[in-house]
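In: sequence and predicted model, in that order:
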Amino acid sequence: MKKYTIAFFDTKSYDEESFNLANEKFNFEIKYFKGHLNKNNVILTKDTDAVCIFVNDTADAEIIDAMALYGVKLLALRCAGFNNVDLVAAQDKMTVVRVPAYSPYAVAEHTVALMLSLNRKTHRAYLRTRDGNFTLNGLLGFDMHGKTAGIIGTGKIAKILIHILKGFGMNILAYDLYPDYNFARENQIVYTSLDELYHNADIISLHCPLTAETKYLINDYSISKMKDGVMIINTGRGQLIHTNALIEGLKNKKIGAAGLDVYEEEGDYFYEDKSDKIIDDDVLARLLSFNNVIVTSHQAFFTQEALGNIAHTTLQNIKDFIEEKQLENEVKIK
């Protein structure tokens, strides 16, 4: 009997290691491709049963039509977000599944790492001391205790983050279209309006999905409502922030620091080694020029536990599809 064939795109060595280990249980035939799925390489999906993609692959209507023509029955995302998939185009052509929660602890902990590094300037201190410079000028931080964190979106990741920040003794303001009032009551947090959150938060952290309503949620107007010197953290999706507005806020000191694990035009850079090339994205280059900005390469999820969970859940999603079981992680149009 022919093995079920899966084409993987945008794969790195760590993807192959984690999926090969998990596949010992499932015994699929996996074909790994290093490039992002796009219209120029979609022909590689020909004669495969399923296609597995990541955050920077493209699955628009044109590509979905081509994959369906080549015989693809299932599109499996090895990530939580699905804003790169045209669900309308896929509706009658193929099933779409995802990994909704591979390690919320990983992302929440990385969020805190960005906050602490920016606050206490550890990234700058590290570079200084290696050069023999042990001065403290420019490294002044603030006590997290007693400060207010504004959390936008209160899903699994945000709830873990809230528990950590409560441990620091921080006050928590939260905003969500669908508030969890039981959680708020049990953890002494306050749901409020966005305007109130912007006005009162010392640190703002983004944990909402990217939708038409949340695209460029952080913009010139919303930044104008924030406290002077506010810290903004984004471990969600790049287009939650209008990057030029963020840069203006940094230049005029309205924003005191920014920690970005995502960037709205990250597809050409993140997960790739560009160290021997000039960065020709002027906006990204400007961001990297600020000493009060930390950019990480969409790595918040990147722990051993998360990679194992991603691999197992992705392959289990595919197995459930083959066996015509109920798909717990199917993505459908709401």
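Out: Right, received. Where do you want to start?
In: contacts and neighbour counts: CA atoms only from here.
Out: Fine.
In: could you look up the SS state of residue 172?
Out: At residue 172 the chain is in strand, as set by DSSP: H, G, I helix; E, B strand; the rest coil.
In: make sure residue 83 is indeed in a helix.
Out: No - checked against three-state DSSP, residue 83 lies outside a helix; its state is coil.
In: how much space is there between it and residue 259?
Out: Remark: distance between residue 83 and residue 259 (C-alpha to C-alpha, to the nearest Å) = 22 Å.
In: same question, residue 5
Out: Using C-alpha to C-alpha, residue 5 is found at 39 Å from residue 259.
In: between these two, who's got more neighbours?
Out: Neighbours were tallied for residue 5 and for residue 259 using other C-alpha atoms under 10 Å; the higher tally belongs to residue 259 (23 against 18).
In: what kind of secondary structure is that one in?
Out: Here residue 259 is strand, with the state taken from three-state DSSP.
In: which parts of the protein are helices?
Out: Counting by DSSP state H, the chain forms helices over residues 13-26, 61-69, 87-90, 104-120, 122-130, 156-167, 181-187, 194-200, 220-224, 243-251, 282-289, 304-322, given from the N-terminal end onward.
In: mean neighbour count and distance to residue 211 added to the ones you listed, as JSON lines?
Out: As requested, the helices of the chain are arranged in JSON lines below (neighbours: other C-alpha atoms under 10 Å; distance: least, C-alpha to C-alpha, whole Å):
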{"stretch": "helix 13-26", "mean neighbour count": "15", "distance to residue 211": "28"}
{"stretch": "helix 61-69", "mean neighbour count": "18", "distance to residue 211": "18"}
{"stretch": "helix 87-90", "mean neighbour count": "18", "distance to residue 211": "13"}
{"stretch": "helix 104-120", "mean neighbour count": "20", "distance to residue 211": "20"}
{"stretch": "helix 122-130", "mean neighbour count": "13", "distance to residue 211": "33"}
{"stretch": "helix 156-167", "mean neighbour count": "19", "distance to residue 211": "18"}
{"stretch": "helix 181-187", "mean neighbour count": "12", "distance to residue 211": "23"}
{"stretch": "helix 194-200", "mean neighbour count": "18", "distance to residue 211": "17"}
{"stretch": "helix 220-224", "mean neighbour count": "16", "distance to residue 211": "17"}
{"stretch": "helix 243-251", "mean neighbour count": "18", "distance to residue 211": "17"}
{"stretch": "helix 282-289", "mean neighbour count": "13", "distance to residue 211": "23"}
{"stretch": "helix 304-322", "mean neighbour count": "19", "distance to residue 211": "23"}
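In: structure B:
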Amino acid sequence: MRIAVFSAQPYDKQFLEQENSQHGYELSYFDQQLNEANAELCKGFDAVCAFVNDDLSAPVLNRLKAHRVKFIAMRCAGFNNVDLVTAKSLELPVVRVPAYSPEAVAEHTLALILTLNRKTHRAYNRVRESNFTLNGLLGFNLHGKTVGLIGTGQIGLATAKILNGFGCKLIAYDPYPNPEYVSLGGHYVELEQLYSRSDIITLHCPLNEGSYHLVDEASISRMKEGVMIINTSRGGLVDTKALIAGLKSRKIQALGLDVYEQESQLFFHDHSGKIIDDELFERLQSFPNVLITGHQGFFTEEALTQIAAITLNNLTCLAGDQPCENELTHAIS
């Protein structure tokens, strides 16, 4: 099988090559994001391996089908960038990696919470300059605080387990309750209650029509004064303009983002020598109580190993005409 790997970084090649020793596929790597303009690169390939910011809209899928691509393998959990209806109509199977070391993202979520709370990033810079004052570094105890989790799937559950160890009170919203979360002592509430009761709100749900801009001006207005908001899921879950307004009004005390709605133009590339034209992103960066990381929540050895293994195993199933539990298109009616 010939596989075109898009949005490929050196670490993608490292872990895919390690896993490919068991498969013997022909892997070709493209650092570009897949889009309609460069879909011609897929000529002669049996499968396309794509990532979170690649474009798999109807026009792109039609081009891939015309180039006789047989399979689409997403090496991520999210698939909001894939037109599954079109893929189904074109008989293009789409597979994904629904779970890869959920602890990786959960632990990064806690890293953002702890860094924003205890301001260790600012303390690091102060001490490097021999400034040992504590003014401006005041935090709070996580123990006893109420944390609202939106989504209690594998990553949300892993996050809840860690927070439970800190002695936090757990409340959550999820249309599909998880018995394991309840066994931790967590409680499910309606979104309205979660917004009004939570000291910290952390997002762990997929992006779809129902969850788009789940955090907006109206929902922020119902939150506690001084709330902390963390998003390590998908950028489109939050309205960036509403976040900025909430920060300016002091409603939001701290904001941690590992994802950003317009990240496809920024993340996974070095822009250090360039001027960033995204005014909303630059405005977010101007706040001292905002911490942004470049979609690195998944970035652990364990997670990358699992992503590579599951991705190639998914393709092996499809090539062998075997049922694949990680196929998306078969579930589309």
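Out: Structure's in. What do you need? Quick caveat, the model's predicted, so the values are computed rather than measured.
In: and the TM-score between these chains?
Out: TM-score for the superposed pair, counting by TM-score structural alignment, normalised by the length of structure 2: 0.98. Supporting figures: 330 aligned residues with a C-alpha RMSD of 0.8 Å.
In: dump the helices of structure 1 into CSV; add distance to residue 54 of structure 1 as well.
Out: Listed next are those as CSV, based on distance: least, C-alpha to C-alpha, whole Å:
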stretch, distance to residue 54 of structure 1
helix 13-26, 11
helix 61-69, 15
helix 87-90, 15
helix 104-120, 17
helix 122-130, 29
helix 156-167, 19
helix 181-187, 31
helix 194-200, 31
helix 220-224, 30
helix 243-251, 23
helix 282-289, 21
helix 304-322, 11
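In: looking at those helices, which is closest to residue 43 of structure 1?
Out: Taking C-alpha to C-alpha as the criterion, residue 43 of structure 1 comes closest to helix 61-69 out of the helices of structure 1, the separation being 7.8 Å.
In: in structure 2, what range does that closest one match?
Out: Aligning helix 61-69 of structure 1 against structure 2 (TM-score structural alignment) gives residues 58-66.
In: and for structure 2, the residue most distant from the center?
Out: Summary for structure 2: using C-alpha atoms, centre = their mean, the residue whose C-alpha lies farthest from the chain's mean C-alpha position is residue 130, with a distance of 36.6 Å.
In: contact partners for that one?
Out: Contacts for residue 130 of structure 2 were tallied using C-alpha atoms under 8 Å, 6 or more residues apart in numbering; there are none.
In: and it, what pairs with it in structure 1?
Out: Aligned counterpart of residue 130 of structure 2 in structure 1: residue 132 (TM-score structural alignment).
In: same question, residue 174 of structure 2
Out: Across the two structures, residue 174 of structure 2 finds its equivalent in residue 176 of structure 1, going by TM-score structural alignment.
In: hang on, the earlier thing: what distance do you get for the match of residue 130 of structure 2 to residue 125 of structure 1?
Out: For residue 132 of structure 1, the distance to residue 125 of structure 1 under the criterion C-alpha to C-alpha works out to 10 Å.
In: ok, residue 264 of structure 2 touching residue 53?
Out: Yes - counting by C-alpha atoms under 8 Å, residue 264 of structure 2 touches residue 53, with 5.3 Å between them.
In: neighbour count for these two, which is higher?
Out: residue 53 (22 against 15).
In: measure that one to residue 8 of structure 2 for me?
Out: When distance is defined by C-alpha to C-alpha, residue 53 of structure 2 is 11 Å away from residue 8 of structure 2.
In: try residue 48 of structure 2
Out: Look at residue 48 of structure 2 and residue 8 of structure 2: by C-alpha to C-alpha, they are 12 Å apart.
In: could you do residue 79 of structure 2 as well?
Out: The separation that residue 79 of structure 2 has from residue 8 of structure 2, given C-alpha to C-alpha, amounts to 17 Å.
In: more neighbours: these two, which one.
Out: Counting neighbours by other C-alpha under 10 Å for residue 79 of structure 2 and for residue 8 shows that residue 79 has the greater number, 24 against 19.
In: counterpart of that one over in structure 1?
Out: The criterion is TM-score structural alignment: under it, residue 79 of structure 2 has residue 82 as its aligned partner in structure 1.
In: show me what contacts that match?
Out: Neighbour list for residue 82 of structure 1: 55, 98 [criterion: C-alpha under 8 Å, 6+ apart].
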